[in-house]
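*Asks:* Provided below for reference: sequence and predicted model.
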Amino acid sequence: MLLQDLIEEYLYVNQARGYTRKTLMNKRHEFKHMSNFLINKRGITNIESVTKFDLQAYVQHKQKTGLQPQSIQSMAKIMTAFFNWCVEEEYLKVNPMDKVVLPKVPKRVLTGFTVEEVLKMIDSFSYKSYLEARNKAIIAMLADCGLRSMEIRGLKNVDVGETILVNGKGNKQRFAVVSPTLKRILIRYERLRKQYFEDRLIRSDNYFLTYQGEGMSHIALYNVIKEAGKRAEVENVRCSPHTFRHFYATQSINSGTNLDIFSLSKLLGHSEIQTTQRYLQSMTDAQLLDKAISSSPLSNLNKRI
């Protein structure tokens, strides 16, 4: 069976499974590089001819081009999933990626926000206008729910109520809790949004909208977080949705609610518990945790938001 034909079939399968356009583009990009290497450097056109030695050579080739270990690990996941599918569909008997040696990823300890910094970022926005209230609600939701960028931007009005229905990676759904503290902020945001769009056209059913009534872009969300960090004078910490997920993870595991790492992994939408563990490595080293928190990250902080 031709390698290129199976790659195309696999991509259509992924599309049918509901993978995002960005994910499909990443997969297609990687398969293009892999197949070019196998065809041009190893003389392989059929899937049956691919061996672990060919794939090991490809990994080494990527290392020589300067690709970092973390990126190679991500690349290997895409390749492994493809060959696993080939085995499931009986195009192959074994996955040739099974015994390919990958470079180890250096362990990095994530540095995150302190409680003080998060509170300052939330307080840096007011309720004086729709956009100010929207930005306050976005920062509060990121801190209290730990959503990814794509997840918070993709929220629809029907998704937000007493809980939040989150559409995560790979179209996997999960629920996030709306704490009383966050609920109060969201109620005021929704009131101002209703007033603002009373005589304006709304072009999207997204929960968070631009001033033109459209869904927010990736850059627009980052600009909100960047502005929050600037107003709150946050230094030496990257202001991003990922850093808020780290804050949520470390605060939740030490909230006094006996939340275990397996439950936290599900709340974060992680497919592997190792990812969650990496979020928690900084707890002892950075000593940023407040063990007196007894519920959500924003609740019981003894400060009016």
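*Replies:* Received, thanks.
*Asks:* from here on, contacts and neighbour counts on C-alpha atoms
*Replies:* Noted.
*Asks:* Number of residues surrounding Asn96?
*Replies:* For residue 96 the amino acid is Pro, not Asn. Using other C-alpha atoms under 10 Å, Pro96 has 21 other residues around it.
*Asks:* Lys136 too?
*Replies:* 25.
*Asks:* now the one 3 residues further on
*Replies:* Taking other C-alpha under 10 Å as the criterion, the count of residues near Ile139 is 23.
*Asks:* Next secondary structure after the helix or strand harbouring it?
*Replies:* Per DSSP states H and E, Ile139 falls inside helix 130-145. Once the chain leaves helix 130-145, the next helix or strand it forms, by DSSP H and E, is helix 149-153.
*Asks:* tell me what that following helix is packed against?
*Replies:* Applying 3 or more C-alpha pairs under 8 Å, 6 or more residues apart in numbering; DSSP states H and E, we find helix 149-153 packed against strand 163-167, helix 218-231.
*Asks:* I'd like to know which of these is closest to Met25.
*Replies:* helix 218-231 (16.6 Å; C-alpha to C-alpha).
*Asks:* If you count neighbours, what's buried in the closest one?
*Replies:* For helix 218-231, the neighbour count (16 or more other C-alpha atoms under 10 Å) marks Leu221, Val224, Ile225, Lys226, Glu227, Ala228, Gly229 as buried.
*Asks:* want to compare, so here's the second one:
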Amino acid sequence: MSKGLLLENLLNEYLLDIRLKNYSDRTLKSVKNNTSLFFSFLETEFNITTLERLSHIHIKAYIKHKQCLGLKATYINSILKNLSMFFSYLLEEEYISTNYAKKVKLQKEEKVIIKTFNDKEVSAMLKVYNFSNHVNARNACIIAMLLDTGIRNSELCHIKICDIKENAILIFGKGKKERLVPITPFLAKIMLRHEQKRRLFVKEHYEHQYYFLSQKGKKLTPETIERIVKACGKQANIRKDIRCSPHTCRHYYAQAQLRNGLDVYSVSRLLGHENISITKRYLQSIQDEDVLTMAVKTSPLMNGR
């Protein structure tokens, strides 16, 4: 192990590395905050500021500290994952010979039931916005695209005209990873009506590379998308215990695809998940009745005779 290396300097080096790898700003912020808080704990409790005095015991002490504060297992695990990313980098760069965070077990998380819209609510949401002008047509297309592709809020904002293919949309996800999501006939019809209004709108303003534009002809922000979905949910009378957000549209898409029989691996690819374990959470939220219906559709004897 290299001696006398300040942890703060190593963190700055690591942050530069993940910037070069085009990680999202959200990931960058999460890693920086969680790792910096860990370093503050080390200095306050153990007077540790350099790498040479650090071991997995100190990570365990930090996790115990977080448990005493009453933090949930999911939050603690996110901290551990961020620390593991940092120590993996140090291992790759040969600053250390083992990843200390890997020696600390993840917390057992409670089974989370992901609540989302039902089909009736989705039908109501799709009827909220008409196609009378550019803004209404744009909003109608945003709602339909979120529900019919499951893409993230930030991914939708970044869609450019050149990303729209004949029957698919090129999406740039986390870590700038590319994937394609299909344009269904239902979505294609709504996109066409949006594009007709968009063409009239840009003639009066100026051409812009982004697919969804603000009233000033600029790229939309995630905050604007949040407001559009929230307003849509209010007008559609969505249940009060359901959060009306772009991410809830993503939840709906995932659960609907699984209920309709698409395999977990394919759903995971369409959602742009890093691993299949994230997608499996949606399976936990599917009702037993839906599982029974799915089983009948895929019955070996029903389909093999």
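*Replies:* Right, received. Where do you want to start? On a predicted model such as this, the values are computed, not experimentally measured, just so you know.
*Asks:* Please work out the TM-score for the two chains.
*Replies:* Superposed pair, TM-score by TM-score structural alignment, normalised by the length of the first structure: 0.89. Supporting alignment: 289 aligned residues with a C-alpha RMSD of 2.0 Å.
*Asks:* on that earlier part again, quick one: average offset of the helix holding Ile139 of the first structure versus the second structure, please.
*Replies:* Taking mean C-alpha distance after the TM-score superposition for the first structure, the mean distance separating helix 130-145 of the first structure from the aligned residues in the second structure is 0.6 Å.
*Asks:* hmm, back to that, could the helices and strands packed on helix 149-153 of the first structure go into CSV alongside distance to Glu89 of the first structure?
*Replies:* What follows is those, written out as CSV (distance: least, C-alpha to C-alpha, whole Å):
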stretch, distance to Glu89 of the first structure
strand 163-167, 28
helix 218-231, 36
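*Asks:* do you know how far the aligned partner of Ile183 of the second structure in the first structure is from Val87 of the first structure?
*Replies:* Mapped onto the first structure by TM-score structural alignment, Ile183 of the second structure lines up with Val178. Distance of Val178 of the first structure to Val87 of the first structure, given as C-alpha to C-alpha, to the nearest Å: 42 Å.
*Asks:* So those two - more neighbours on which side?
*Replies:* A direct count of neighbours by other C-alpha under 10 Å for Val178 of the first structure and Val87 places Val178 higher, at 19 against 15.
*Asks:* wait, isn't that one in contact with Leu165?
*Replies:* No - assessed by C-alpha atoms under 8 Å, Val178 of the first structure is found out of contact with Leu165, at 10.5 Å.
*Asks:* Now Arg28 of the first structure: closest residue in space, sequence neighbours ignored.
*Replies:* Leaving out its chain neighbours, the residue that sits closest to Arg28 of the first structure by C-alpha to C-alpha, 6 or more residues apart in numbering is Leu11, at 7.4 Å.
*Asks:* show me what contacts the one you found?
*Replies:* Leu24, Lys27, Arg28 (C-alpha atoms under 8 Å, 6 or more residues apart in numbering).
*Asks:* quick one: which of those is nearest to Asn95 of the first structure?
*Replies:* Lys27 (17.9 Å).
*Asks:* now the strands for the stretch 151-300 of the second structure?
*Replies:* Along the stretch 151-300 of the second structure, the stretches classed as strands by DSSP state E, counting those that start in this stretch are 168-172, 178-182.
*Asks:* among the ones you listed, which is nearest Glu121 of the second structure?
*Replies:* strand 178-182 (22.9 Å).
*Asks:* If you count neighbours, what's buried in the closest one?
*Replies:* Quick answer for strand 178-182 of the second structure (16+ other C-alpha under 10 Å): Leu180, Val181, Pro182.
*Asks:* Using JSON lines, lay out these together with distance to Ala254 of the second structure.
*Replies:* Converted to JSON lines, those look like this (distance: C-alpha to C-alpha, whole Å):
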{"residue": "Leu180", "distance to Ala254 of the second structure": "16"}
{"residue": "Val181", "distance to Ala254 of the second structure": "13"}
{"residue": "Pro182", "distance to Ala254 of the second structure": "14"}
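*Asks:* Would you check the span in the second structure matched by stretch 220-230 of the first structure?
*Replies:* Going by TM-score structural alignment, stretch 220-230 of the first structure sits over residues 224-234 in the second structure.
*Asks:* Mean deviation, the matching stretch versus the first structure?
*Replies:* Stretch 224-234 of the second structure sits 0.9 Å off on average (mean C-alpha distance after the TM-score superposition for the first structure).
*Asks:* In the second structure, what sits opposite Leu209 of the first structure in the alignment?
*Replies:* Aligned against the second structure - with TM-score structural alignment as the criterion - Leu209 of the first structure pairs with Leu213.
*Asks:* and what of Thr20 of the first structure?
*Replies:* Under the alignment by TM-score structural alignment, Thr20 of the first structure pairs with Ser24 in the second structure.
*Asks:* Share the number of residues neighbouring that match, please.
*Replies:* 16.
*Asks:* That one touches Phe172, doesn't it?
*Replies:* No - if you go by C-alpha under 8 Å, Ser24 of the second structure and Phe172 don't touch, sitting 10.6 Å apart.
*Asks:* for the longest helix along the second structure, which positions count as buried?
*Replies:* In the second structure, assigned by DSSP state H, the helix with the most residues is helix 25-46. Neighbour counts over helix 25-46 of the second structure (16+ other C-alpha under 10 Å) mark Leu28, Val31, Lys32, Asn34, Thr35, Ser36, Phe38, Phe39, Phe41, Leu42 as buried.
*Asks:* how near is the aligned partner of Ala256 of the second structure in the first structure to Ala228 of the first structure?
*Replies:* Matched by TM-score structural alignment, Ala256 of the second structure corresponds to Gln251 in the first structure. Gln251 of the first structure is 20 Å from Ala228 of the first structure, where distance means C-alpha to C-alpha.
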